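> fold the following and give me the result.
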Amino acid sequence: MQPDDTELFEEQRERLFGLAYRMLGTVAAAEDMVQDAYVRWHDVDSAAIENPSAYLTTVVTRLCLDELKSARKQRDAYTGPWLPAPIVAERNATLPSVERDNALSMALLVVLEALSPVQRAVFVLREGFDIDYSTIARIVHRSPEHCRKIAQRARAHVGARNRRYSTSRDEQEALVQAFVDAIEDGDPEQLGTLLAEDAISYSDGGGEVTAALRPIYGRERITRFLLGLARKARPDTRIERVSVNGDPGFTIYVEKDVQSVWSFASNDNGQIDRLFTVLNPQKLSHVR
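The predicted model follows:
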C-alpha cells in the first residue's frame, strides 16, 4: 500500500463508519467492520480498482451482512429490549455529517432491526447513501428489479412504524429540558403533560444492569416508573444534556461513570411518544 492509498481510505472512513453503524447499530462492531475493510484495502492492488469508494462500500456492506447473519441468534436471546449503541456528542457541538443525518435516529434504527439483513442493506444503501439499484444489486447479489421490490417493502415497513414529525430543533431542546426539570422536581403532573397518552419507554440493560425487561406502555405507567427511578437516585447522580444520534437527549452520570444515555421521539402535539434508555455498559464504553 502506498501512502496515497492510506489517505484515500481515511477520506472514506467517516462515510464507511456511517454505513456500518446504520447496518449494525453498534459502535464497536461498526468500527471493527471499517478496520477489517482497511486490512482488505491494504492487501489489494489499489491501482487495479477503478472506483475505490464503490469497492470499499461493497466490502463494508458484505462484512456487515455476514455480521448481521451471525448476530441474529445472539439478539434473539438478548435480555430485554435491544437498542442501538448511542452516538453521543456535546450538546452544542458541530456534528460530523454522519451524526446530522435523520437516518441515524434511534427511532429509525430500532425499526430497522425488524428487517432481514438484505432488506436492511438495500434500505440503508438506497435511502441513506442514494446508491443506484444497479450498484446495490451487485453488492447484495440480487437483480436490480428485485432490489427495487426489496426497497419498496422496506420503506413500507419503516414508514408504518417510524413516525417522523416536523418538530423544530428548538422545540425538541425545550421538550427535553422540560422533561429533565419534571424528573428533578418529582412533578407527576408536569411529567404527564410531556408524555403522549400512548407513549412507549424502552430500556436496554442487556442483562448486565437493572432495567425494565419489557417496554413500558402508556403515560401513567411511564410516569410512575420514571419518578420511582428518580426517588432511588444516588446523591452523586447528575444529568448532562447532550446530542444523541443527532437529536437532543441527555446522559446520566453516577460520580464520573456513565450510567445511561436517554433519547426521545416526539409527536405533532409536541409530546414525547417514545423514550429510549441505554444502560448496558457494553454499549456505553465509548461514551465519555
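> okay, CA-based contacts and neighbour counts for the rest of this
Will do.
> where does A28 land in three-state SS?
Following DSSP: H, G, I helix; E, B strand; the rest coil, the label given to A28 is helix.
> can you pull out the strands in the stretch 51-200 of the chain?
88-90, 195-204 (DSSP state E, counting those that start in this stretch).
> next one: the last one to chain centre, how far?
Put simply, strand 195-204 sits 17 Å off its chain's centre (C-alpha atoms, centre = their mean, to the nearest Å).
> repeat that for the shortest one.
Put simply, strand 88-90 sits 13 Å off its chain's centre (C-alpha atoms, centre = their mean).
> show me where the stretch 51-200 of the chain has helices.
Ranges of helices within the stretch 51-200 of the chain are 52-76, 97-100, 106-112, 117-123, 129, 133-140, 144-161, 169-185, 188-194, based on DSSP state H, counting those that start in this stretch.
> second chain to compare with the first, below:
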Amino acid sequence: MTEILSDPIFSELRPRLVRLAYRMLGSVADAEDIVQDAWLRWLAADHTSVREPAAFLRTIVTRLCLNELKSARRRREAYVGSWLPEPIFDPEDADAADDITLPLMMALERLSPLERAAFLLHDVFGMDFDDVSSAIGREAAACRKLASRARAHLVKARPRFAIGREQGLKLATAFFTASRTGDMAALRALLSEDVVVYADGGGKVPTSLRPHVGLAAAMLLHEQLARVFRAQPSRLIHFAVIDGLPGFVTIEGGNVAQTTALHIEQEKVVAIYCTRNPDKLRHVIGTIPH
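A predicted model of the protein is given here:
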C-alpha cells in the first residue's frame, strides 16, 4: 500500500478502481485483489506510451474482473442459501458515491459478464462507448446493445421512489427499535404487505436458506427473533447507508454479527437484507466508528 500511495496517479485513481471492481464482482476482498493486480501491471507498463492512465487502468480492471466472474459464478451456483453482495458503507459525500443500490447489485448478477461491464462502464462510470469498446474488446455498436439489454433487465430493480438519507436512517432506527424490543405492532406498521426478508449466512452461521416472502412470513420470523434477542441481546454499533440503503450494524456475543439494509418505498420496508456470513463482515470491522 505504501508503494501505491507514493504513485500519485494510481493513488488518486485507486478508490474509483476499487469501486468499479466491487460493482463488477460484489466482493470487497476480490475487488481489492483485482486492483492490487492492476497496480502490478501498472508498474510493469511503459508509462510514456499511456496517454490516459484512467482509461488504461479501467480497461485492466474490467478485463481482470471479466476473467474473475467466470469462477465467481461457479462459486455462487454452489453457495449455501441466499447470496448477497458484501456490504459497504456509502460515503456521506454524495459526489463520491454512485447510484447503485443493493437490489440493483443483486439484479446485476443475472446479467452476462459483458452486459454487466457495458452497463457499469457507460451508465455508472460515464465512459463513452468507444472507451467501453476498448475495455471489453467488442465493437462500440455491440457495446450499445449490451448496455441496452442490461437496462431492460434492470428496470424493476431501480428505486421507484427515492428516499433521503436522513429519512431513511430515521426509519432504520424505528425498525431496529421495534425488532429488537419485540414491539410487533410497531414493526408491522413499518412493513409492506409484500415485504421479503433475505439472510446470507453462507452456510457458516444459522440463517434461513430461502427468503421469507410476505408480511405474515416476515412477522413470524421476527417474532421468533425477538425471543432470541431477549436471551442474547443484539447490540447496535451504528446506523449507516449500506449499498445505497439505510441500515445498521449489530454485535452479538462481542462480535460483529450482522449488517441489515432496508429497501424502503413510500415509507414502507419492501425488502430486508441481512448479511451474517462472517467472511463478508471482516472488512466491516475496520470501518466501524469507535
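> what TM-score do we get after superposing?
Once superposed, the chains reach a TM-score of 0.92 (TM-score structural alignment, normalised by the length of structure 1), with 281 aligned residues with a C-alpha RMSD of 1.9 Å.
> any idea which of the helices of the stretch 51-200 of structure 1 is most buried?
The highest mean neighbour count among these, using mean count of other C-alpha atoms under 10 Å, belongs to helix 117-123: a mean of 24.
> in structure 2, which residue range corresponds to that helix?
Under TM-score structural alignment, helix 117-123 of structure 1 corresponds to residues 113-119 of structure 2.
> quick one on the thing from earlier: turn the helices of the stretch 51-200 of structure 1 into CSV, columns for distance to E240 of structure 1.
What follows is these, written out as CSV (distance: least, C-alpha to C-alpha, whole Å):
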stretch, distance to E240 of structure 1
helix 52-76, 30
helix 97-100, 19
helix 106-112, 19
helix 117-123, 33
helix 129, 32
helix 133-140, 41
helix 144-161, 30
helix 169-185, 10
helix 188-194, 19
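> which residue of structure 2 lies farthest from its centroid?
The outermost residue of structure 2, judged against the average C-alpha position, is T48 (36.2 Å), by C-alpha atoms, centre = their mean.
> show residues contacting the match of helix 117-123 of structure 1.
24, 62, 66, 69, 108, 132, 136, 143-144, 146-151 (C-alpha atoms under 8 Å, 6 or more residues apart in numbering).
> mean deviation of that stretch from structure 1?
For stretch 113-119 of structure 2, the mean deviation from structure 1 after alignment is 0.6 Å (mean C-alpha distance after the TM-score superposition for structure 1).
> ok now that stretch, how far from the chain's centre?
Its chain's C-alpha centre and that of stretch 113-119 of structure 2 lie 17 Å apart, by C-alpha atoms, centre = their mean.
> I'd say M106 of structure 2 and L84 touch.
Yes. If you go by C-alpha atoms under 8 Å, M106 of structure 2 and L84 touch, sitting 7.0 Å apart.
> tell me the spacing between the residue lying closest to W82 of structure 1 once chain neighbours are set aside and Y55 of structure 1.
Once flanking residues are discounted, W82 of structure 1 sits nearest to D204: 5.8 Å by C-alpha to C-alpha, 6 or more residues apart in numbering. Distance, D204 of structure 1 to Y55 of structure 1, using C-alpha to C-alpha, to the nearest Å: 35 Å.
> check G192 of structure 1 too.
Going from G192 of structure 1 to Y55 of structure 1 by C-alpha to C-alpha gives 51 Å.
> then N267 of structure 1?
According to C-alpha to C-alpha, N267 of structure 1 and Y55 of structure 1 sit 40 Å apart.
> over to V242 of structure 1?
35 Å.
> what's the answer for L95 of structure 1, then?
Distance from L95 of structure 1 to Y55 of structure 1, counting by C-alpha to C-alpha: 27 Å.
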